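# coords please:
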Amino acid sequence: MTGRPVLYLVVCAAPPALRIGDLVELLRTDGWTVCVIATPTAATWIDTEGLEARTGYPVRAQWRRPGESDVLPKADAVLVAPATFNTLNKWAVGINDNLALGILNEMLGSGLPILACPHAKSALTTHPAHATHVRLLTEAGVRMLPDNTLPVNDGPSRWAAVRDAVRANRTTHTIEPIPH
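Coordinates of the predicted model:
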């Protein structure tokens, strides 16, 4: 429908989510159709109306009702940014208690490229569950950026490392966006 590859951007509730629109713009400039899926808390933090205007698709945070058609196009790749301690741990053990996790769990077995950008306090990243679950997801095919790759500066440059990783992930999996 879009003529461009579709990236599902799963947004979790961590401070970088407040500037997720900057990442959306970088990805769109790179040739992606971006569809935002937010965890329930992240959906209350982000500008859903602004993101919908930028992407042309509603920000999904709730399950659709039985019989409702999906409003999002089929994904070609998935990015989880920021990926919180909570979401990574639930995802690794297959908990499906919100739409974002449901989509991540389904995508894990799809063969699509998945990239995650963990972002958590160091007190959480040293918890033994964190390393175990990151390793489990990595073994399942998720490519992980190093913990807390996102710097604290404002502006689009904060997302440059994530954009570059998406580019590398795209090349590795031969997903080529169509130039505009």
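
# CA atoms for contacts and neighbours, from now on please.
Will do.

# does the residue in the chain sticking out farthest from the centre count as helix, strand or coil?
Residue farthest from the centre of the chain, counting by CA atoms, centre = their mean, is residue 67 at 25.9 Å. Reduced to three states with DSSP: H, G, I helix; E, B strand; the rest coil, the structure at residue 67 is coil.

# which secondary structure element contains residue 138?
helix 128-139 (DSSP states H and E).

# packing partners for that helix?
Helix 128-139 is packed against helix 85-92, with contacts defined by 3 or more CA pairs under 8 Å, 6 or more residues apart in numbering; DSSP states H and E.

# Contacts for the helix it packs on next, please.
Residues from elsewhere that reach helix 85-92, judged by CA atoms under 8 Å, 6 or more residues apart in numbering: 12, 96, 101, 104-105, 118-120, 124-125, 129-130, 133-134, 136-137.

# The structure of the following sequence is requested for comparison with the preceding one:
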Amino acid sequence: MAKTLYLIVSGAMAREPVSDLVRGLQGADWRVSVLSTPMGTRFHDPAELAELTGEPVRVEFRMPGTGAPLPPPDAVLACPLTFTSVNKIANGIADGFAIGLVCEMFGFGVPTLLVPHCKPDLASHPAFARSLATLRAVPRVTVLHDPAAAHPPSWGEVTAALEEASAAGRGDAPADGGYGYAG
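Next up, the predicted model:
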């Protein structure tokens, strides 16, 4: 039976198309739901991702009593993450659906893999280092980031890291997938 994954994308460039990541995850027996920051929809093709997953890319909160909730996740993968998204998540600034959902999943103890990708100039900012340290201290959160690497990790490396991070199992997520206004 497929495991459920929330794939959070933001406005960061990826070395390979995110659609290739989704295909690889599906091949590793993940049922993928894609959520995006508003800027992420300009960097990653929502129509192609919706076609691959069989459901729309979710960008906004759903209103109470409308639409179907997301299925409960076995893991969360936030990849690729911008400088801004990393700093927002680390500081609990849940001002949008995708970032807010990542923050909420921490509280449920859902295994989460964060894969930042930003320019070295931004990565050298002291706020970024503090944010990475904060995120690495969160239980069941793994940060896959090498500041010395010229490129982000390959999708194969990301998938392997996700499998390792999710091996601990799901936290106390509600069985009905009723995460606030997630949807």
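
# List the TM-score for the superposed pair.
Once superposed, chain against chain, the TM-score is 0.85 (TM-score structural alignment, normalised by the length of the first structure); 168 aligned residues with a CA RMSD of 2.0 Å.

# Show me where the first structure has its strands.
All strands of the first structure, identified by DSSP state E, fall at 6-11, 33-38, 77-83, 114-118, 142-144.

# Just name whatever secondary elements the first one is in contact with.
Helices and strands in packing contact with strand 6-11 of the first structure are listed as strand 33-38, strand 77-83; criterion 3+ CA pairs under 8 Å, 6+ apart.

# And the longest one, by the same measure?
Contact here means 3+ CA pairs under 8 Å, 6+ apart; on that basis strand 77-83 of the first structure packs against strand 6-11, strand 114-118.

# Go ahead and measure how far the shortest one is from the middle of the chain.
In this view, strand 114-118 of the first structure has its centroid 7 Å away from the chain centroid, taken as CA atoms, centre = their mean, to the nearest Å.

# In the second structure, what stretch matches it?
Under TM-score structural alignment, strand 114-118 of the first structure corresponds to residues 112-116 of the second structure.

# compared with the first structure, how much does that stretch deviate?
Once the two models are superposed, stretch 112-116 of the second structure sits on average 0.6 Å from its counterpart in the first structure (mean CA distance after the TM-score superposition for the first structure).

# picking that back up, turn the helices and strands packed on strand 6-11 of the first structure into CSV, including mean neighbour count and distance to residue 109 of the first structure.
Listed next are these as CSV, based on neighbours: other CA atoms under 10 Å; distance: least, CA to CA, whole Å:
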stretch, mean neighbour count, distance to residue 109 of the first structure
strand 33-38, 26, 18
strand 77-83, 25, 12
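
# Switch those strands over to a markdown table; also include distance to residue 170 of the first structure.
Formatted as a markdown table, these follow (distance: least, CA to CA, whole Å):
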| stretch | distance to residue 170 of the first structure |
| --- | --- |
| strand 33-38 | 14 |
| strand 77-83 | 8 |
